[in-house]
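Trainee: okay, here's the prediction I keep looking at, along with the sequence it came from:
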Amino acid sequence: MANEETLRTIDTHNPITQVELPSHFHETPSNLQLHSNVNNTNHQFDEDIHKLVATLRTDVDTGICGDHADLCRRREEFGSNTCLEDSTNYPPQDTEHGGFIQLVHDVVKDTNIILLFCCSILSFALSIKRNGLQEGLHDGAFLFLAILIIISFSFIKNLFNQMIQKSTRRSNDGVDVVRKGRLQKIASSEVVVGDIVVLKSGDYVPAEGFLLHGDSLNLDDDFSLPKIHVGVKVLQGGGKLLVTAVGKNTEISKMMKSMSLNHNEESKLEIVAEKLNSKVEKILLCITLIVLVVQVFRCFVFENGCDGNKDPDPKGVKNTVEELMHETAKLMKKQDRRLNGLVSVLCMLVFSIREGLPLGIFMSMLCAAKRLHSTGLAKVRTLSASAAIGFVSTVCVDGIKDLMFKNFEMADLWVGLDKISEEVNLREVVDVKIYDVLLEAIGMSVSSSKEDHALALWAQRILGLDTVKLRQNCTILYNERFDPQNNDLRGVCLMKCESDDGEIGASMHWRGTPEIILPMCSYYYDQQGAKKTLDRDARIEFKRIIDEAGESPKLIAFAHEQLVIQDEEHHQPTQKEHQSKSKKHGLTLIGIVNLKNPYLLELKEAIRACQKSGVRVMLVTNESIEMAKFMAENSGILRQEGDADKAVIEACDIQNMPNDDKIREINTIANTSPSDKLQIVQCLRQRGELVAVTGRSSRDSPSLKEADVGLLLGDSGSKIANENSDIIVLQTNFSSISSLILYGRCVHENIQKYIQLELTLKLSAFSITTISSLFFTQNPLPPFQLLFVILIMDTFGPVALAMTSPSSPSSSSTFPLLTTKSMWRNIIVQVIYQTLIFLTLRLKGFGFVSSLDPNLMIFNFFVLSQVSVLINAKEIMKKKKNVKMETWKGTEGWFFVLVGVLVFLLLEVIEIGTHVARKQNPVPTKWCVTVALAAMSLPIGYAAKCCSWFKCN
């Protein structure tokens, strides 16, 4: 059965646990209550366990029967453990698609696809009218094939992602159970209620239950002992577990089910990017549709604009490689079908915007995640979290684990001339009488001041002070101040029962600063309880101790004197006689306490930096409200002392608050359970806030899953918590979280740079193609060559920009748009410049470039201009200092290396396009002109950034 060591670790905050028993197993009342309070006796716990074991028809030593009928009955009554994977990954995901029906449904809902179909139909009709039926059918087949690829690509991508998710699901590890008195190894999915699971080092708890016996057992989550939750890892030792809940009936699974049903797996960054995609697509499609409608009226109604420029393909079956290659080259060379070329380019642009922009964002976040891991700061499990962390508005942390709180760092204690070492049991090193006297001195002299509040908390957690019990055993006869003008010195006269035989004693305790108390003392106690004379040497040593402690306003000395009981009948000393005596020397020094701030300065600076940048740090802890207030004040979460009344509440108070006022001005919530923490996260998200939550154990899994960004502190935590987190913080301190927030904003800025590059490329290509279709006979941007250019820029562009040092990120915690006014300024300027150069070369190019095809020069200029746009995109705005972070150390050189690779690939595209089209290569002079025109984008972009009237974001 459960041993004493196990029972002593039972958590005092854990509520009464109820195990609901179906009718088949009723041998006691339907709800058997196991009291998990530390005040319960071992006998009471053993008795409750015996009742539960009997009710579940199992045995501590031999386990369940385990035959087929018994297992089936238990699974029928209590549920199966095979749904453990699903139970820890709520809300349920739509993993089954309806194949072709689902594809059609998506197409019908997508307005942009419908617009693209309309454009293709109009282009198809115009192609038949102008080029004949056979040629029109060929062109129409090409367009509709491109549309089919566009609408099916997302469908195929989703199926591929589902295959990856299934392949990475948690393995069904084996566990040891006792059945029929024999140790058996079974799959975790086969565990049933009533099983006796044998735990050993390295095991993950397969189900929920109670610890029966622990042999030096050390868990990564022992908060609720003797109850153990599913997914907890055994770090050391072993033990036996009585299974009481499996699968979806576990406490964690029930909390998972209470998560928001509309919890979207897509991050807000992905949602904003998708909206941006849709808007840009609609603009391009609507412009194209207007152009096509005008051309249809010209061709079919007014019959001007149908020039009948036919170029039919040769008839016959193409059965050789040479003929196929010839037809492919011929298709690439065809540039006289203006409107067909417009729709072809439109298909390329829609596809590249729809899939290229997410690809570029994915590449940016992938580079960011790799860099975070390489620096040892964090491991990113959800790529979008690397950017989303930068724009959280609230970070929910725990004051003990997350803020690295340690009880012994709350104060230093000197008894005699010796300092009590840290993390030492005071009872083991200090005489019992001195220990009791020190508890009296602290417990009976505390007031409601902030200093006394900290002193009482330290005494409770380190010395084991029980103020209720102390006040029951002692009576305060009167309080006294030596000097009414001096608040640093006060005394209290106590009468107490000295022994079990009823002997009554009285003492006078004094407390104050050492400078006041020491002159009043003639003796002091050492750790062994010996009373020594406070001579000159001892006073010098005490002065040294005071000097070492510094000029701390929280240095408190305690002294006392034994009083003679004058009134035998009422056992009360005479106050008047004592007052005259107390002004003389003769007190005995008990000890000196130096209250400290348990938090490091860098922690408070990190919290202050978050608050300055608009991020609220919220303390969510299971500690008492007094302790929560102490942690919040000392860590800097409570910035003003007056905030405590309205900013510190208990979890139970949230239910009574109006919906509009919930959590609006609250910074600290005490006495929270895991379900309370989940509710707090849901409430914050309902108010539109972006929430990051820290966690370490399996009980934090629902909150980690529900939050916008779940931060798992440490990579050795619970497996379920790991699976439900977004970022694993390797350096487990709050300073790392502060660095992650800054890093996330820098990552977001790099994504903005890529979006600026992407939109400049697509809008320039569209404007040039549209003008060519309306006013000229040839399109200078062939669809196939343009597709290769887009592919290269979408692949290498975001990687190169991810290597640039970010500018100072915005201090706003509001999640920004992916495009700003400054970005649109840069985009519009570059699009206008490229369009003007295109018109100049097209209108004046025949005389300027002599025998060289102006369309080839325009294409070369367009391609090389994207390199200048990439370099310009390094900065969205001027006059911003670069952020110096270790994560970007030594990356600037890689940017120019990638730019060189990108230039080489683009030149290859130009060369291949020239040979396929059988056009003359530009002479060096013309190359110089093209490069110069493309390079002019750099000073033009710089000038645009310097325009003060265009700088507002």
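Mentor: Good, I have the coordinates. Numbering: from 1, shown residues only.
Trainee: from here on, contacts and neighbour counts on C-alpha atoms
Mentor: Noted.
Trainee: how far is the top helix by length along the chain from where the chain is centred?
Mentor: Determined from DSSP state H, the single longest helix within the chain is helix 734-775. The chain centre lies 24 Å from the centre of helix 734-775; the measure is CA atoms, centre = their mean, to the nearest Å.
Trainee: and if you look at stretch 847-862?
Mentor: Distance of stretch 847-862 from the chain centroid (CA atoms, centre = their mean) equals 52 Å.
Trainee: can you check the distance spanned by it, start to finish?
Mentor: Using CA to CA, to the nearest Å, one end of stretch 847-862 lies 20 Å from the other.
Trainee: now do stretch 641-649
Mentor: 15 Å.
Trainee: buried sites along it?
Mentor: Within stretch 641-649, the residues that count as buried by 16 or more other CA atoms under 10 Å are Ala644, Ala647, Val648, Ile649.
Trainee: ok, how many other residues are close to Phe142?
Mentor: With neighbours defined by other CA atoms under 10 Å, the count for Phe142 comes to 14.
Trainee: quick one on the thing from earlier: which helices and strands sit right next to the longest helix of the chain?
Mentor: Here helix 734-775 touches helix 268-296, helix 338-351, helix 357-374, helix 385-388, helix 601-612, helix 783-802, helix 821-848, helix 854-872, going by 3 or more CA pairs under 8 Å, 6 or more residues apart in numbering; DSSP states H and E.
Trainee: element containing Ser522?
Mentor: Element membership for Ser522, per DSSP states H and E: strand 521-525.
Trainee: second one coming, line it up with the first:
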Amino acid sequence: MSTQEATFHDQPPGNALAWFASSPEGLSSPEAAERLAQHGRNELPPPPRRHPAVRFLRQFHNVLIYVLLAAGAVSAGLGHHVDALVILLVVVINAVIGFVQEGKAEAALEALRKMLASHTPVLRDGSRQMIASALLVPGDIVLLEAGERVPADLRILSAHGLRTDEALLTGEAVPADKLPDAVAPAAPLAERSSMAFSGTLVTAGSGTGVVVATGQATEIGHINRLMSRVRELKTPLTEQMDRFARGLTLVILAAATLLLLHGMLLGGLPFSELFMVVVGLSVSAIPEGLPAVLTITLAAGAKAMANRHAIVRHLPAIETMGAVSVICTDKTGTLTCNEMMVVRAITACNAYEVSGSGYAPNGEVRSREPALQTHGGNALAELALAASLCNDAALRYGDGAWHAEGDPMEAALKAFAGKVQARPEDSRQGWRRTGCIPFDAAHRYMAVLNRSGTGDTVIHVKGAPEELLAMCTLERGPDGTARPLDRAAWHRRIASLSAEGQRVLGFAAGATADGLSSLQHHHLREGLVFIGLLGLIDPPRPEAIAAVAQCHQAGIAVKMITGDHAGTASAIAREIGLREPQNVLTGAEIDALSDAELAGSLVHTNVFARTSPEHKLRLVTALQSMGHTVAMTGDGVNDAPALKRADVGIAMGNKGSEAAREAAALVLTDDNFASIAAAVSEGRTVYDNIRKVISWTLPTNAGEGLTIICALLFGMALPVTAVQILWVNLITATTLGLALAFELAEDNTMRRPPRRRSEPLMGLELLWHIAMVSLLFLCAVFGIYAYATDKGHPPELARTLALNMLVVLEIFHLFFIRNIHGTSFTWKAAMGTPAVWICVAIATTAQFAITYLPPMQRAFGTVAIPFADGLLVVVAGVLFFILIEIEKQIRLSLKAAALG
């Protein structure tokens, strides 16, 4: 237990302020800097890391590696020192790749933690500021808001319906109410309602608290429970491939044992030579580097997504994004700019147009009818006052522009109030909030209780205009008095604004009895007067319009889910380019549909208005029941169930709550729909690259192994020696295959329909490709060997030609496999990527070295190849490339015809 908490939870809140020499206005910046130096950063120590030497040694902890090391030891014992050295090089190089990749993975995790680091609103220097949670110090005044993590241990100073989820500390599933009142000194942790603890989640309401403990001094620090926000870079795919590699290893070792027994019984080769041949077979046929290359492919995809503003929290999401067939997206801030601006103000006696841009409180408020410019000015001022007081946002000027702190809509209301009242700082002058009902999706309004400098107590309410109209019986007339409410007229005005794509807010006010110090829902049941409407717009992002069109081209349905009015949603959908924008389904209509009826209506409906988080969950479930792979965006606390239920949950990094980010697999750092489309493209590219790696590795390994197996079974001379096979595996496995991990997207990546959920990674098409390429490898290697023998070339030259034939075939196979969805006969395909050419250059240089350098010739039994024979090897590689490319085009044409 923290001694500081034991000191403060049972005392009045003022004692905590006095203890830390703080005040309700917060610390000054110099004082905060001094305390940060004294107390340190507000963060727990990072998880322990293994020493680099231990990490390197762990790369050898693998059954396959043990087999190879044993084979190397036996080889050395039999006097095959070169073979033993090559085996050792294969093992060491694979270990180095794994070691480097693990280091990159840890660096990626650390970078991800930093990118997902939370920020906290505080009061410093007497004003609201947003700072990194790690910079909090004891005495800071923290502003608590629903959906955010409590950043440190706090003594509650004020609370308005404040509740926190403390399950990670207390195990209690029900959120705890928080109040500023002191509790008993002996109260257990779960009953300390006057405290908010670091790491817990604010589920409802708002409040303020003074920081009493940070970092390791917090409760969560004392019990050493660091909440990890990312998972290890280990995915079901890599686990599946690990199992595949282990199973394949056992099969190959069994086959190698049978071949060894076969060779010993027939007695065609000395045991030492036979053993090395079998070792060469094992090393060549086992794709020992495949899991590492796949992990590198996923890590490269995660980095590419991060560069396109999509942070991957769980790597399986990369694969899943490539299969997404429906994207369910929020509107505000995702499809639009999230820079709300009031453009229309309507009172009972006048309608105004509001000019300006962004959040700057500068602009004109002009009557739409010049003759009525001065008519109803008091109602407009009252509307501006309500917009300012029923508000938790703030406007800050910096770097030459006005910036919003808090909800964008509320910031726009602040800007509107500044335009009406000429000076932004006048909008709350002389008013003090004494009670609040925070906005909640359940009741769709926010209410505040304020006391003026003259002692008047007034309730101001803002929210969905339909809700407020149902709560009011009066409206503000032109002379400032209340008159009977004309609901029909207001509904016409709401419909008119909504049809123009504006978000409409209603405002009401009412005087209350003196002495009222807190606000409850029942206080709003009578006496409210409807003041007017404000229409706000949030223009579509230009890049989102292009991204929606790209998704449609890729066969992905885009569905917009918003809490806005149906007219607003339809108008924005039309501007964004959604299909059938006129078909709008509201939350009330969703409630009236059965699950089967809802699924049926989704076929022609892409716009959902006036929805709640519960509706999101139903929509995801209905779409999945239809066989879709669903990506769902969310930013609120209540979005978490839908985000978890979706195949890929996508949280907003800027406006999203911590609860949404923790439930999501992807976090957008720019809250932009275009980043979702980019993530789909990257997901498809990563999946393609995984298929390319597998489709290149397995056929080439099978071709190498099949060459040795046929030679042993039929008693033929080996076209390639064991040590040469080891050399090929050393060069290709660590270079050519790795190049495919960094392939760029193919031209038609976003013009293909999404892959089926049931589509296997290794299906009949891949098995056919393995069989075809293996046979072509076999024919080419034995063909070039037979050609050399027929010409009377010595065995060393014949084997050197066969060795180079293997490498040339693998290089041409690499260029073929780079374009599995299109033709390779293009200039772009021939140009390749820097990674491909670097790897090809390394493999080619190494092959020239083993062929022409005397020391390498002596070690590997090679000789120099005449130019004409070398040219023949390259021509054979070109013919191989043409054959498999023709087969691919026939296969793609048949597939297109079947789909057409």
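Mentor: Noted; the coordinates are in hand. Predicted model only: the values in this text are computed from it and were never measured.
Trainee: related to what we said a few turns ago, out of the helices and strands packed on helix 734-775 of the first structure, nearest to Gly512 of the first structure?
Mentor: For Gly512 of the first structure, the closest of these is helix 601-612, at 27.3 Å, according to CA to CA.
Trainee: what's that closest one in contact with?
Mentor: Residues outside helix 601-612 of the first structure that contact it (CA atoms under 8 Å, 6 or more residues apart in numbering): Leu403, Arg616, Val617, Ser635, Gly636, Ile637, Phe734, Ser735, Ser738, Ser811.
Trainee: what do we get in the second structure for the first one?
Mentor: Put plainly, it is Leu403 of the first structure. By TM-score structural alignment, Leu403 of the first structure lines up with Leu335 in the second structure.
Trainee: which residues does that match contact?
Mentor: Per CA under 8 Å, 6+ apart, neighbours of Leu335 of the second structure: Thr329, Pro540, Arg541, Ala544, Ile545, Ile576, Asn672, Phe673.
Trainee: name the nearest residue to the second one, ignoring sequence neighbours.
Mentor: This means Pro540 of the second structure. Excluding its sequence neighbours, the residue lying closest to Pro540 of the second structure (CA to CA, 6 or more residues apart in numbering) is Thr336, at 3.9 Å.
Trainee: again with the fourth one
Mentor: For Ala544 of the second structure, ignoring the flanking residues on the chain, the nearest one in space by CA to CA, 6+ apart is Ala674 at 5.0 Å.
Trainee: counterpart of that neighbour in the first structure?
Mentor: Counting by TM-score structural alignment, Ala674 of the second structure lines up with Ser735 in the first structure.
Trainee: how near is its match to Glu723 of the first structure?
Mentor: Distance, Ser735 of the first structure to Glu723 of the first structure, by CA to CA: 24 Å.
Trainee: quick revisit: of the contacts of helix 601-612 of the first structure, which pair is most distant in space?
Mentor: Top of the distance list for those (CA to CA): Leu403 and Ser811, 23.1 Å.
Trainee: now do the same for Lys330 of the first structure: its match in the second structure.
Mentor: Structural alignment (TM-score structural alignment) places Lys330 of the first structure against a gap in the second structure.
Trainee: check which residues of the helix or strand Lys330 of the first structure falls within are buried.
Mentor: According to DSSP H and E, Lys330 of the first structure maps onto helix 321-333. Neighbour-count burial for helix 321-333 of the first structure, with 16+ other CA under 10 Å as criterion, is recorded at Ala329, Met332.
Trainee: distance between that helix and the chain's centre?
Mentor: Put simply, helix 321-333 of the first structure sits 53 Å off its chain's centre (CA atoms, centre = their mean).
Trainee: ok so, going back, among the contacts of helix 601-612 of the first structure, which lie within helices?
Mentor: Ser635, Phe734, Ser735, Ser738.
Trainee: with neighbour count and distance to Arg75 of the first structure as extra columns, can I get the residues you listed in CSV?
Mentor: Converted to CSV, those look like this (neighbours: other CA atoms under 10 Å; distance: CA to CA, whole Å):
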residue, neighbour count, distance to Arg75 of the first structure
Ser635, 24, 49
Phe734, 21, 44
Ser735, 18, 47
Ser738, 22, 47
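Trainee: just to revisit the earlier point, what is the neighbour count of the residue nearest to Pro540 of the second structure?
Mentor: Neighbours of Thr336 of the second structure using other CA under 10 Å come to 24.
Trainee: secondary structure element holding the nearest residue to Phe99 of the second structure once chain neighbours are set aside?
Mentor: Take Phe99 of the second structure and drop its neighbours on the chain: the residue closest to it by CA to CA, 6+ apart is Phe56, 5.5 Å away. In the assignment (DSSP H and E), Phe56 of the second structure maps to helix 52-58.
Trainee: cool, thanks, talk later.
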